[in-house]
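1. Okay, sequence plus prediction incoming.
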Amino acid sequence: MTQVHPTAIVDPKAELDPSVSVGPYTVIGPHVRVGAGTVIGSHCVIEGHTTLGRDNRIFQFSSLGAVPQDKKHAGEPTELTIGDRNTVREFCTFNVGTVQDAGVTRIGDDNWIMAYVHIAHDCQLGNQITMANNTTLAGHVQIGDWATVGGLVGILQRMRVGAHSMIGFGTHVAMDVPPYMVVDGTPLAVRGVNLVGLRRRDFSAGRIAAIRDMHKLLYRQGKTLEEARAGIAALAAETPDAAADVALMDGFLATSTRGIAR
């Protein structure tokens, strides 16, 4: 049977897998679904139309699924969806989406989310992301797979953070962060390629060389963005192993509407 502490309050309509554990004084609402193996700590509130997948670890004092901090929200049944094997540390706050966007705040799999992180309405997070303490995401932010976000980072609404990028401590992000780059500072500045992260993920020397060439085209040769994109596209033929990396970068640049950190 589900391991629910006697002091926890779980609505009878909530759907919890029999292997779920719920700690003392936690409150779980009627529209919540929790998958197998998930452990929910003490003093948590999980409400709204919230779905958690398998083997998540939710630490104490987290608030998941509350209504968005958006004055336009009028009680619509929007959602928060959290995937599998995520770690959510103390005092995190994740809100449901709004009807002005897709109606869902979505967090993928295998993410490591540290204490006091706020994920606002309609944010879309991929997989294997690390977010350090006190990171704050405004509404509609998108973060790609394997991104690393340092502590005390603030990300403005509708910004995008590319896959495999890294944002340094205390940064104010008010432009899109391209994939693979390291950024920090206020104003935001690109410092180089996330070489440490790429090597940890076993990127080949050829792929890393192509990514470094993309960095040079964007930031070291005085090219316009369109000229840099043309040079980046040509790298796919020169380094076939990096074709997917080139496509990821080109697709990100092509769809940026707020401008990239440059």
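-> Structure's in. What do you need? Numbering: from 1, shown residues only.

2. Only C-alpha atoms from now on, for both contacts and neighbour counts.
-> OK.

3. what distance separates stretch 224-235 from the centre of its chain?
-> Computed by CA atoms, centre = their mean, to the nearest Å, the chain-centroid distance of stretch 224-235 equals 27 Å.

4. Same check on stretch 17-28?
-> 25 Å.

5. what's in contact with that stretch?
-> With CA atoms under 8 Å, 6 or more residues apart in numbering as the test, stretch 17-28 has contacts from 1-11, 14, 34-47.

6. Among those residues, name the buried ones.
-> Among those, those buried by neighbour count (16 or more other CA atoms under 10 Å) are 4, 8-10, 14, 34-47.

7. how close does Leu261 sit to Val196?
-> Quick fix: residue 261 reads Ala, not Leu. 20 Å (CA to CA, to the nearest Å).

8. Equivalent analysis for Gly97, please.
-> Distance of Gly97 to Val196, given as CA to CA: 34 Å.

9. more crowded one of the two?
-> Ranked by neighbour count (other CA atoms under 10 Å), Gly97 and Val196 place Gly97 first, with 33 against 8.

10. wait, doesn't that one sit right on Asp122?
-> Yes - Gly97 is within contact range of Asp122, at 4.4 Å (criterion: CA atoms under 8 Å).

11. list residues touching both of these two?
-> Joint contacts of Gly97 and Asp122 (CA under 8 Å, 6+ apart) are 103-105.

12. Next, format the residues you listed as JSON lines and append distance to Lys71 and neighbour count.
-> Compiled in JSON lines, the shared contacts of Gly97 and Asp122 are given as follows (distance: CA to CA, whole Å; neighbours: other CA atoms under 10 Å):
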{"residue": "Gly103", "distance to Lys71": "15", "neighbour count": "17"}
{"residue": "Val104", "distance to Lys71": "17", "neighbour count": "23"}
{"residue": "Thr105", "distance to Lys71": "17", "neighbour count": "29"}
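
13. Tell me which entries of those lie within strands.
-> 104-105 (DSSP state E).

14. which of the shared contacts of Gly97 and Asp122 lies closest to Gly185?
-> Nearest to Gly185 out of these is Thr105 (CA to CA; 27.4 Å).

15. what about versus this one:
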Amino acid sequence: MNQISPLAYVHPEAKLGNDNIIGPFCYIDRNTVIGDGNNLQNSVTINYGARIGNGNEILAGASISTKPQDLKFVGEDTLCEVGNNNSIRENVTISRGTASKGVTIVGSNNLLMENVHIAHDCVIGSQIIIGNSTKFAGEVVVDDCAIISAAVLCHQFCHIGGYVMVQGGSGFSQDIPPYVTVGKHPVRFAGLNLVGLRRRGFSNELIDLIHNAYRLLYSKGLMAEGIQEIKNNLPITKEIQYIIDFVESSERGIIR
């Protein structure tokens, strides 16, 4: 049975699962689907087009599936999908998609800290931490297990690889490849995310292999030459293939 505060508003067309807690002054619009066991504390807004999974905690002032902040948006019928077991803290805003992709996606087991903004058509993976007041512009992709520190500004269309650590206060407009730490001003490569990789169970041998891949990649003036060096000199494990595929598919270029 759901616990819905008498001070909350739930549209009669909204679809709720079981065992949800809907606190006072929450607003749940039509064309929304909420799964089981979610806890919406006070003053949470679930807007048109939201699809929310199970076991999420959403704190005061958060607004999910907001109207995109994109002048090309003309009211098309789009979605915002949120997975399971996320902690979405105070005043987080997540926009729904536009005609470009039709959906904004946030995976599962993420921590989105206070005042984070995720714009239209972003794809945020799982097991990600995003620090206070970090902002993602439209159509940003973040792969699993990334850590984005506080007050980071990410340009539209950027791709952030998995297992990275982005220094607080950074701003960038190029892609960040997997397994690395980036920071300083302007943002640049600062080595591997050693602490994060070890916490995730990466062996010393695998970390050395990834280190050698980046040594070869950044030793050349052109990324294509660096990738060829990797292919010629290193065993192509799934981790190395991930780096190769990431760099070869980058449209904005990667940070150096």
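-> Looks like it arrived, so ask away. All of these numbers come straight from a predicted model, not from anything done at the bench.

16. re the thing from before, from the shared contacts of Gly97 and Asp122 of structure 1, pick the one nearest Asp84 of structure 1.
-> Thr105 (15.0 Å).

17. what's near enough to touch the closest residue in space to the closest one that isn't next to it in sequence?
-> Counting by CA to CA, 6 or more residues apart in numbering, the nearest residue to Thr105 of structure 1 once its immediate chain neighbours are dropped is Asp122, at 4.2 Å. Shown in contact with Asp122 of structure 1 (CA under 8 Å, 6+ apart): 96-98, 101-106, 139-141.

18. what number of residues lie near the nearest residue to Phe172 of structure 2 once chain neighbours are set aside?
-> Once flanking residues are discounted, Phe172 of structure 2 sits nearest to Cys154: 5.6 Å by CA to CA, 6+ apart. Neighbourhood size, Cys154 of structure 2 [other CA under 10 Å]: 21.

19. Thought Ala137 was touching Cys154 of structure 2, still the case?
-> Yes - Cys154 of structure 2 is within contact range of Ala137, at 6.2 Å (criterion: CA under 8 Å).

20. Name all residues that make contact with the residue nearest to Phe172 of structure 2.
-> So Cys154 of structure 2 contacts 135-137, 140, 171-173 (CA under 8 Å, 6+ apart).

21. so the aligned residue in structure 1 for Ile240 of structure 2, which of the three states?
-> Matched to structure 1 by TM-score structural alignment, Ile240 of structure 2 sits across from Val246. Secondary structure state of Val246 of structure 1, per DSSP: H, G, I helix; E, B strand; the rest coil, is helix.

22. Also the one 3 residues further on?
-> State at Met249 of structure 1, reduced to three classes by three-state DSSP: helix.

23. ok, and the closest non-adjacent residue to it?
-> Nearest to Met249 of structure 1 is Pro179, by CA to CA, 6+ apart, at 6.2 Å.

24. got the contact list for stretch 242-256 of structure 2?
-> By CA under 8 Å, 6+ apart, stretch 242-256 of structure 2 touches 157-159, 161, 173-178, 187-189, 218, 223-224, 227.

25. Show me what counts as buried in that stretch.
-> Here stretch 242-256 of structure 2 shows 242-244, 246-247, 253-254 as buried, counting by 16+ other CA under 10 Å.

26. can you give me the end-to-end distance of it?
-> 18 Å.

27. just stretch 132-140 of structure 2 next, same as before
-> Stretch 132-140 of structure 2: ends 18 Å apart by CA to CA.

28. thought the match of Ile240 of structure 2 was touching Gly231?
-> No - taking CA under 8 Å as the definition, Val246 of structure 1 is not a contact partner of Gly231, at 10.2 Å.

29. of these two, who's got more company?
-> Val246 (25 against 16).

30. His5 of structure 1 versus that one, what's the distance?
-> 51 Å.

31. in what helix or strand does the residue nearest to Met249 of structure 1 lie?
-> Of the helices and strands defined by DSSP states H and E, none includes Pro179 of structure 1.

32. Could you report the neighbour count for it?
-> Neighbour tally, Pro179 of structure 1, other CA under 10 Å: 28.

33. how much space between it and Ala237 of structure 1?
-> In terms of CA to CA, Pro179 of structure 1 sits 20 Å off from Ala237 of structure 1.

34. Show me what Leu40 of structure 2 aligns to in structure 1.
-> So, by TM-score structural alignment, Leu40 of structure 2 is matched to Ile40.

35. just Ile254 of structure 2 next, same as before
-> In structure 1, Ile254 of structure 2 lands on Ile260 (TM-score structural alignment).

36. how much space between the closest residue to its match other than its chain neighbours and Met159 of structure 1?
-> Taking CA to CA, 6+ apart, and ignoring the residues beside it in sequence, Ile260 of structure 1 has Asp176 as its nearest neighbour in space, at 4.4 Å. According to CA to CA, Asp176 of structure 1 and Met159 of structure 1 sit 5 Å apart.

37. next one: Ile232 of structure 1
-> Taken as CA to CA, the span from Ile232 of structure 1 to Met159 of structure 1 is 22 Å.

38. Same check on Met249 of structure 1?
-> Distance, Met249 of structure 1 to Met159 of structure 1, using CA to CA: 16 Å.

39. Regarding structure 2, what is its longest helix?
-> helix 204-217 (DSSP state H).

40. Buried residues of the following helix or strand past that one, list them for me.
-> Later in the chain than helix 204-217 of structure 2, the nearest helix or strand by DSSP H and E is helix 223-233. If you call a residue buried by 16+ other CA under 10 Å, then helix 223-233 of structure 2 has these buried ones: 223, 226-227, 229-231.

41. Then stretch 204-215 of structure 1?
-> 207-208, 210-215.

42. Let's have those in CSV, adding distance to Arg200 of structure 1.
-> Below are the buried residues of stretch 204-215 of structure 1 laid out as CSV (distance: CA to CA, whole Å):
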residue, distance to Arg200 of structure 1
Arg207, 13
Ile208, 12
Ala210, 17
Ile211, 15
Arg212, 16
Asp213, 20
Met214, 20
His215, 19
